[in-house]
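Novice: I'll drop the sequence and a predicted model, then ask my questions.
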Amino acid sequence: MKFLARRPQKETSEKKKKSMLREWIEAVIFAVVTATLIRTFLFEAFMIPSPSMEKTLLINDYIFVSKLSYGPRIPNTPLALPFTQARMPLFPNMKPYSTAVLWPYKRLPGFGKVQRGDVVVFNLPVGDTVLTSKSGNDVDYYRELHPEKFPSPDIRPIDKRATWIKRCIGLPGDTLEINAGIVYINHLPLDPPEYSQRPYFLFDNECKGLPDSLVTKFEIDSNSFQMRGDSTKFRYYFTQVVARKLRQLGYHIEPVIHSADRDSRIFPRDFEHLYNEDFFGPIIIPKKGLTIALDTSNIILYARAIATYEHNTVDTSSNVIMINAAPASSYTFKMDYYWMMGDNRHFSEDSRFWGFLPEDHVMGKATMIWLSYDKSSIRWRRFFNLIK
């Protein structure tokens, strides 16, 4: 019996050689998919745009944010163009995402939970809003300041809201209070971060202030000035380390503390709570499963969380608090909440202005600076510094 060997066909008859264009398209698709998965589930790069975290983080510090630290968050808007946020580049009036499909909040397992002292990147609660109108509706913060530029609020899905960075000061279930600029957690004073700065008054009878040599040596913030009406009094921003060194050099400095007067910008923006940046609370930070007694004096502190973040109806128009059309004297929270503050605490719009941060707004933990520059040079010494 003879077996006839099958003659191999030419490879060109089975496979057609890919064109260069097709190879480029496949490479680009692979790169986009890979980068998107990395940004969603592993880490993402961000740039620091404001001085609210100085001197821990400086303007034009580029940082990596770990998504694995608290568990990657599944996107709310799966139908979105990669590498975009709320607006299309070059087309600001066009949204690069669709709300036809919205996924509920879900977080995959991570290395742990938010800890006190972590520097956290998050989506600003309730769209870009931090204020409410007289009727109780959410109002865009920048619209309140510049109504000519923002004729209507822009309420976005959570993962498309403005991205902010602050330090976690209070954890779920904590009692928080600020007294004369000192933060107390569960009635114990909290040490400020090592490189945080705050305003100080420097008193100099010679009316000269600090010499340029010390300003340069200690990298003192340029936002300083001589007080009007008192030529011997200067206002500077110092870290604790710099303040201690200046005192050792014989300079008379004192921290700037706001008086205990009400600031209408401060959460919850009512007339009963006489809060400001340096005097606030005490308040209890909501925790999942925690039941808090409600009355007419504290409902305003928690109404936003109950209604906006946990999707209930709240009616406080009468002396009886109504939640979902039923009288309520207490509420059990469904999520954990956090209290965020900037390290530059007199130059930071944080939880003191907009309240509690819900867990579903947390994106990840700031871990490392990978690039940094100022107006004139690259800050080489900040490269690959861990964020503490």
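Specialist: Perfect, I can see it now.
Novice: alpha carbons only for contacts and neighbour counts from here, please
Specialist: Will do.
Novice: list the contacts for the nearest residue to Val130 once chain neighbours are set aside?
Specialist: Spatial nearest neighbour of Val130, excluding adjacent residues (Cα to Cα, 6 or more residues apart in numbering): Trp354 at 4.9 Å. With contacts defined as Cα atoms under 8 Å, 6 or more residues apart in numbering, the neighbours of Trp354 are Pro125, Val130, Leu131, Ile266, Phe267, Pro268.
Novice: will you turn those into a markdown table that also has secondary structure?
Specialist: Supplementary listing: the contacts of Trp354 in a markdown table, determined by DSSP: H, G, I helix; E, B strand; the rest coil:
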| residue | secondary structure |
| --- | --- |
| Pro125 | coil |
| Val130 | strand |
| Leu131 | strand |
| Ile266 | coil |
| Phe267 | coil |
| Pro268 | coil |
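Novice: among the residues you listed, which two are most distant?
Specialist: Using Cα to Cα, those span at most 15.3 Å, a distance reached by Pro125 and Ile266.
Novice: near the residue nearest to Ile323 when sequence neighbours are not counted, how many other residues are there?
Specialist: When the adjacent residues along the chain are set aside, Ile323 lies closest to Val314, with 4.7 Å between them (Cα to Cα, 6+ apart). Here the count is done by other Cα atoms under 10 Å, and Val314 has 20 residues near it.
Novice: would you agree Val314 is in contact with Ala326?
Specialist: No - the criterion here is Cα atoms under 8 Å, and Val314 misses it with Ala326 at 9.4 Å.
Novice: included below, for side-by-side comparison, is a second structure:
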Amino acid sequence: MDFALIMFVALVVTGVIWLIDSLIFKPKRTKDAKMPVLAEYAQSFFPVILAVFMLRSFLVEPFKIPSGSMLSTLLVGDFILVNKYTYGIRIPVINTKILEVSQPKNGDVMVFRYPQDPSLDYIKRVVGVPGDTVRYYNKKLTINGKAISQESDGIFSYVDSNLNAVSANQYTEKLGEHTHKILILPDTPTVFVDQVNSQFPHRQNCDYNDEGFTCKVPQGYYFMMGDNRDSSNDSRYWGFVPDRNIVGRAFMIWFNFDNLKRIGHFIE
């Protein structure tokens, strides 16, 4: 179950119990009578739950990175903070935008609800905003006909989810206002065409072949890719992310049990 929904239910339950006790039962109690345990717990927890609910819903929300799809920008085990209001104020639980603040930009690292299963939160980099034509051929990214520069930056070694040692070519890429690292495995196909979902919304906007793909991003949608380009389950396989699925912009690593030096590192 969605954590925000759990928090909302807890908020309503404790609030109702406290309210009923205050309006109905408290006036009937004598001055020296003790408050019922249930009402006492509700009175104690309601303000705490309310504060946490408001903080997570409108300001910042913590997430933990579960996979290596955003290496080397984000490591497995990084605890990150996500700005919930950068892309607009949304009603909690139903995630409906009520106030426009700004729009996602190319290069932003964004948390969103996975289109094929909105109960799951994904994190990727925005590489295409509404109206963009995203072309990714032979490991080279082009947006609206402009090639995105890649400068070689050595080798990045890591252990994947199958405990295999991997050495990837690392590049520095500048996308929009963001300069960040990406990883490339030269012997891996640019896209596994047979793994592409043929039914995702606006599938007709994309053309695939063995060398790569071209996608025209429809209005109200975004195209997302992982920085670990050849080890990322992203928009090239399951399609565009609708605006209603946006959670927020990742901006800082606040903890990592295995690497304390990453604490306080801002995400580019």
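Specialist: Yep, it's here. If you're wondering where the values come from, they're calculated on a predicted model, not measured in any experiment.
Novice: thinking again about what came up before, could you measure from the residue nearest to Ile323 of the first structure over to Ala31 of the first structure?
Specialist: When Cα to Cα, to the nearest Å is applied, the distance between Val314 of the first structure and Ala31 of the first structure equals 47 Å.
Novice: which one's the longest helix in the first structure?
Specialist: The helix that spans the most residues within the first structure, counting by DSSP state H, is helix 20-41.
Novice: give me the contact list for that helix.
Specialist: Around helix 20-41 of the first structure, the neighbours that count as contacts under Cα under 8 Å, 6+ apart are Glu44, Lys67, Leu68, Gly71, Pro72, Arg73, Ile74, Pro75, Pro82, Phe83.
Novice: top of these by neighbour count?
Specialist: Lys67 leads the contacts of helix 20-41 of the first structure on contacts (other Cα under 10 Å) with 25 neighbours.
Novice: state the distance from the aligned partner of that residue in the second structure to Leu141 of the second structure.
Specialist: In the second structure, the residue matched to Lys67 of the first structure (TM-score structural alignment) is Lys84. According to Cα to Cα, Lys84 of the second structure stands 29 Å off from Leu141 of the second structure.
Novice: same check, this time on Gly131 of the second structure
Specialist: For Gly131 of the second structure, the distance to Leu141 of the second structure (Cα to Cα) stands at 16 Å.
Novice: more crowded one of those two?
Specialist: Set side by side, Gly131 of the second structure and Leu141 give different neighbour counts by other Cα under 10 Å, the larger being at Leu141 (20 against 14).
Novice: what's the spacing between the helix or strand containing the more buried one and its chain's center?
Specialist: Take DSSP states H and E as the rule and Leu141 of the second structure turns out to sit in strand 140-143. The chain centre lies 22 Å from the centre of strand 140-143 of the second structure; the measure is Cα atoms, centre = their mean, to the nearest Å.
Novice: quick one: Phe122 of the first structure and Gly364 touch, right?
Specialist: Yes - if you go by Cα under 8 Å, Phe122 of the first structure and Gly364 touch, sitting 7.0 Å apart.
Novice: these two: who's more crowded?
Specialist: For Phe122 of the first structure versus Gly364, the count of surrounding residues by other Cα under 10 Å is larger for Gly364: 27 against 23.
Novice: aligned partner of the more buried one in the second structure?
Specialist: When the two structures are superposed using TM-score structural alignment, Gly364 of the first structure falls opposite Gly248 in the second structure.
Novice: which strands and helices sit next to the helix or strand hosting that match?
Specialist: Assigned by DSSP H and E, Gly248 of the second structure belongs to strand 246-255. In terms of contact count using 3 or more Cα pairs under 8 Å, 6 or more residues apart in numbering; DSSP states H and E, strand 246-255 of the second structure is assigned the packing partners strand 79-83, strand 109-113, strand 265-266.
Novice: can you say which of these is nearest to Asp210 of the second structure?
Specialist: Sorting those by Cα to Cα, the top spot, which is the nearest, belongs to strand 109-113 at 27.6 Å.
Novice: now for the next helix or strand after that closest one, which elements pack on it?
Specialist: Beyond strand 109-113 of the second structure in the direction of the C-terminus, DSSP H and E gives the next helix or strand as strand 121-128. Where contact means 3+ Cα pairs under 8 Å, 6+ apart, strand 121-128 of the second structure is packed against strand 109-113, strand 221-225.
Novice: the helix or strand that strand 121-128 of the second structure is followed by vs the first structure, average distance?
Specialist: Where DSSP H and E defines the elements, the next helix or strand beyond strand 121-128 of the second structure is strand 133-137. Between strand 133-137 of the second structure and its aligned stretch in the first structure, the superposed structures give an average distance of 0.9 Å (mean Cα distance after the TM-score superposition for the first structure).
Novice: now strand 133-137 of the second structure against strand 121-128, angle please.
Specialist: Here strand 133-137 of the second structure runs at 100 degrees with respect to strand 121-128, directions being taken by axes from the mean of the first three to the mean of the last three Cα atoms, to 10 degrees.
Novice: so what touches strand 133-137 of the second structure?
Specialist: For strand 133-137 of the second structure, with Cα under 8 Å, 6+ apart as the criterion, the contacting residues are 127-128, 141-145, 190, 211-217.
Novice: lovely, talk soon.
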